[in-house]
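# When you get a sec, could you give me coordinates for this:
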Amino acid sequence: METALENLSKEDLLKVISSRDEKIDSLTSLNSSLVQERDYLKSQVEMFKRMQFGQKRERFEGDPNQTLLPFEADAIAVAQQQESIKEKIEYIRKRPNHHGRAKLPEHLPVEEIEIHPEGDLSAMVCIGKEVTEELECEPARFFIKRYIRYKYAAKNGEGVKIAELPERVIDKGIPGAGLLASILVDKYVDHLPLYRQKQRFARENIQLASLTIEGWTKEALFKLEPLYQQLVFDTKSKGYLQVDETPIKVLDSDKKGAAHQGYYWVYHAPLEGTVLFDYSPTRGQLAPLPILGNFKGYLQTDGYVVYEKYARSKDITHLACWAHARREFEKALDNDRSKAEKALLLIQKLYAVERIAREGQLDTAQIKELRLKESLPIINEMGKWIFQEIKSTLPKSQVGKAMAYAYARWDALSAYLYDGSLRIDNNPVENAIRPIALGRKNYLFAGSHEAAQRAAMIYSFCAICKKHEVNTFQWLRYTLENIMSINHKNIKELYPQNFKNISR
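Predicted coordinates:
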């Protein structure tokens, strides 16, 4: 090789050296890329390890020599077990099972049971009594409400009078407003599917067909449509909305045997405490258009790209979510602990300011003043730190991703300082979505796109009831009883937040 190089001209020798240098640079670049890829994959593995929750399910095969089930214990073992149970019952009976007594609710009715000593008490005088109370319940009480309307005829024979039948939720149907409210609350608040409710009716010897219960549910939800339409209209006019979305399986699908992936788009108005669920078959840019198409004001969202189109509107001030930014840095703890912990410590300080404002019950002007004094310097410090560190941080590393997430949304993350009414994060709307996840585990899917939208109505009002600490059953029963007779101009009086002010 050396002899061959000696015979080359100077120009050819320079070409060989240049070619070799290019190959070395290429290999160096490839090696650097592989190192970055390795670090990225390593960080991903570490993150997935942190995300894993609990132990894996154990699987085992039975011993082939084990006695087959069922089997019966011998008589001696049965006798020993019975004696053990007897001793356990005696122990439980005598053992004090609490350190203190919880106060019983004062609003509950009381059923008194008087107990006198056995035997002849004629020669004895009662000198006092001891009172013991316990909280008890019985299954839901079903009863028949029978309307008996008497007819009156004029003595001169010129007419007959009869009282009008009160407005009913389902005309000529048998369910009352209380029963319908119970079915809806059980399904959409307690996540009890209709087929399980049917089983509960059967235990009370009330035989109902599945189609009957489904029809009742559909009809009751249909009655709520005017109130929901008013909620949609009012939500569009709010000046501050938090938005998020969550998936829902729907049986309507172009593919046979498959479920369609639809989405609930959820809009929370923090100042009024209202929540609107709106169903859409898609997660695309057009999905939030019915609500956000003409929206003006503050819009707070996570980092989903669809919201960016609306955030660019000159009439919208976009707010990002510090909780999402914090989660990104939490994922990076196993990638670069020192940088991740520094970011998390600064974010923690921002939330400490919010806690001071909340515990001090400050008004909006005071909150804004407090944030500008305490939070703004923290945000400036963090912004400078990210700007300096992001240049020397691998972009594909988890900490690099966390920095890029915050850096790209820095103005939106800082925008909550504009007004003391604004929230630091999007958590309230996420809290409103959580019940949907529980529902999905129980009834799995909606039967159709129309059914999913009907469910969006009741989910909206259930979420508002929860935010305003209103008994959902009582509100729903009252609303079903009155929504058909109320003046349309006063329909907002039926909102859950106004229910507390209604004199029953």
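# For the rest of this, base every contact and every neighbour count on C-alpha atoms.
Noted.
# And residue 229, how far from residue 276?
10 Å (C-alpha to C-alpha, to the nearest Å).
# Name the residue in these two with the higher neighbour count.
residue 276 (28 against 12; other C-alpha atoms under 10 Å).
# The helix or strand hosting the more buried one: how far from the chain's middle?
Assessed by DSSP states H and E, residue 276 sits inside strand 274-280. Mean-position distance between strand 274-280 and its chain equals 13 Å (C-alpha atoms, centre = their mean, to the nearest Å).
# Same question for stretch 255-262.
24 Å.
# Can you list the residue ranges for helices in the stretch 101-250 of the chain?
177-188, 194-203, 210-223, 225-236 (DSSP state H, counting those that start in this stretch).
# Next, the structure of the following sequence, for comparison with the previous one:
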Amino acid sequence: MEKDQKTDIDGMIMGAHYLHALDKESLASKPLSEMEREDYLDTINSLTSVIEQFKDSYSLLKAAMESSEKRNESSEKRNETLQSQVVRLQEIICTLTDEIRSLREEVSKQSDYTKRHNKMSYGKKSLSSRSKQEEKKKSREEEKMDDDGSDPPSNAGNEPSLDLTKVKSENIDKERGPRGPYTAMEAAKVIHLKTILDVSPEGMRFIGYKTVDEFNRISYIECTRFEVAVYEDEYGIRHDFYRPEDSNDARRPKTNVISGTPCTPEFLADMVVNRWMLHTPNHRENIRMRIDKFTSSENSRSNWLKIGAKLLKPLCEHFKKKLLKMKSILNIDETWCRVRIKYKGDGTKLGKYLKKYVWVLVNKLDGLVYFLYDNDENDSRGCRPIEEFLGDFKGSIQSDGYVVYRHLSRTHPENVHLLCWAHVRAKFKYAEEISKDPDAAWFVEQIGLLYMVEAENIKLHRTVDEIKLRRSRCDVTKILASLHFRAEKMIKNGKHLHYGDLMNKALTYMLNGWGELQNYRMDGHYTIDNMIAERVIRPFTVNRKNSLFYSSEQGVDVAATYLTVIETAKMHGLEVRDYLVRVFREIMNGNKDCSTYAPEAFLA
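Next up, the predicted model:
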């Protein structure tokens, strides 16, 4: 079609020139000469050549325009491709930026957790704010570098030099004040040796007596061995017969030992105290027995302790009934221990060591403690064990923010649930010490003001009503309001405020349990924290360090039974060994009324 257009244009131009020439010829008055005619022809030829040149230029320009249009089209396609690639790269950059941000947050979070783990494993576990300037201790690697001479350059020039001249301590070595009451030394058995005054020194007069003491520890296990005559009757049944050589000797076989064991109440009480109050593991107890010149099987001693725990079960049930009485205030906590359990088909001969949980419940007002281990459905830390134990309990429960306790508060709304302010403070303290979050220090300080009010109540020996009134005053309300306001503000503006994961968890933990955290103001009997349960459960945490694990679930149950009795006796201020001896003797004598040998019975 382009060729046809070119032909039409050329024909039109030629026709126009021809008509123009005819017009000029028709208008000429005189015919053209041969010279003029040649000039006209030359002019026409020159114009024709110019036209041809223009045509060529036009063709070149058109070709150039077509090629430029093609180039433009290809460049537009390239631009579109490049633009799509740019958009794709921008999306990739945004994705990578988000991933980098999340990875940095994860690295920061893991760094905080590592610091927290190192602090709890190797550092100072105390969360008190007393020592602001602590001595910086060197790590093992730094000490090693110091020893081999490869230590880095010291920064001592940046720190003030310490005068290492030794002086007396201002507190310990100061002059002693007036002497207080003297603590007299006493022993279980005293042997008196008196002097004779038959011969007195010459030239001296007698003034009086004084004592010169000499103490010695005699440690051994004493065995009273009865030789019992054995008779057999006509039916082949054997009978024991014992008759003392000394008619005044009232001792008889098996009358002074706990049934099923060769142990006296004193001996079994000693083993219980050593094992669960002094936290002596079995291998160290074996050493002590050798020192006491006593030889026995470790399994035999374990069996004796199991028999003693079985005898104490009714007493623990008596504690449980009193613990769960109407309107009681319970402090609850849980901790873990490793227990060896054999499952069918687990591929082992003895079983595997698994992480299981023990619960503790404390009734401070009645001085009762109860340890619970229930793993019947392999859910020792689930809702079922504690929920079945509490049953239809109606009262108040104080705990940490563990999800099981929140479940109990939802399913039993008639009970008052209190959260522990010590756990809240600990979370902010971790954020301050580990994440170095500047806002955390303010929260720690404000919570400290709440504890100052509690210390004031203790110091002034306020009554229950006075404690409730003091907690209701405006200064406490103002502290709580400022804590809540600042925490909510930080959570809402979290994208604009740069604080770590530990701080975020502390804020969320406090706000999620804000209602339960304020419940301690409702009653003067309530406490601000759950530390009494935290302290009572420590024997299990200490046992994790000493004995590491329990060889069976029965061992955990035995430990829970003995610790229930031990901690309850301690709550009443009784000497644990003496109390256990009296309880075992009452049981040996056939006394089944637990109320007569409960701790409060010995205080009456």
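# helices or strands next to the biggest strand by length in the second structure in the packing?
Longest strand in the second structure by number of residues, with DSSP state E as the criterion: strand 328-341. Under the contact criterion of 3 or more C-alpha pairs under 8 Å, 6 or more residues apart in numbering; DSSP states H and E, strand 328-341 of the second structure touches strand 352-363, strand 395-399, helix 531-536, helix 538-546, helix 553-571.
# 6 Å instead?
Of the remaining helices and strands, those touching strand 328-341 of the second structure by 3 or more C-alpha pairs under 6 Å, 6 or more residues apart in numbering; DSSP states H and E are strand 352-363, strand 395-399.
# would you list those in a markdown table and tack on mean neighbour count and distance to residue 326 of the second structure?
Shown next, in a markdown table, are these (neighbours: other C-alpha atoms under 10 Å; distance: least, C-alpha to C-alpha, whole Å):
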| stretch | mean neighbour count | distance to residue 326 of the second structure |
| --- | --- | --- |
| strand 352-363 | 20 | 12 |
| strand 395-399 | 22 | 6 |
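# Distance to residue 45 of the second structure added to these, as a markdown table?
As requested, those are exported to a markdown table (distance: least, C-alpha to C-alpha, whole Å):
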| stretch | distance to residue 45 of the second structure |
| --- | --- |
| strand 352-363 | 112 |
| strand 395-399 | 115 |
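# of all those strands, which lies closest to residue 423 of the second structure?
strand 395-399 (9.5 Å; C-alpha to C-alpha).
# Where in the first structure does the closest one fall?
Residues 297-301 of the first structure are matched to strand 395-399 of the second structure when aligned by TM-score structural alignment.
# give me the number of residues near the aligned partner of residue 601 of the second structure in the first structure?
Under the alignment (TM-score structural alignment), residue 601 of the second structure pairs with residue 498 in the first structure. Using other C-alpha under 10 Å, the number of residues around residue 498 of the first structure comes to 13.
# Please apply the same query to residue 186 of the second structure.
Residue 186 of the second structure, neighbours per other C-alpha under 10 Å, totals 9.
# same check, this time on the one 4 residues further on
Neighbours of residue 190 of the second structure under the rule other C-alpha under 10 Å: 10.
# any idea how far residue 506 of the second structure is from it?
Distance of residue 190 of the second structure to residue 506 of the second structure, computed by C-alpha to C-alpha: 59 Å.
# Next: residue 558 of the second structure.
Distance from residue 558 of the second structure to residue 506 of the second structure, by C-alpha to C-alpha: 38 Å.
# Could you do residue 364 of the second structure as well?
28 Å.
# So which of these two has more stuff around it?
residue 506 (22 against 19).
# check contacts around the more buried one.
427-428 (C-alpha atoms under 6 Å, 6 or more residues apart in numbering).
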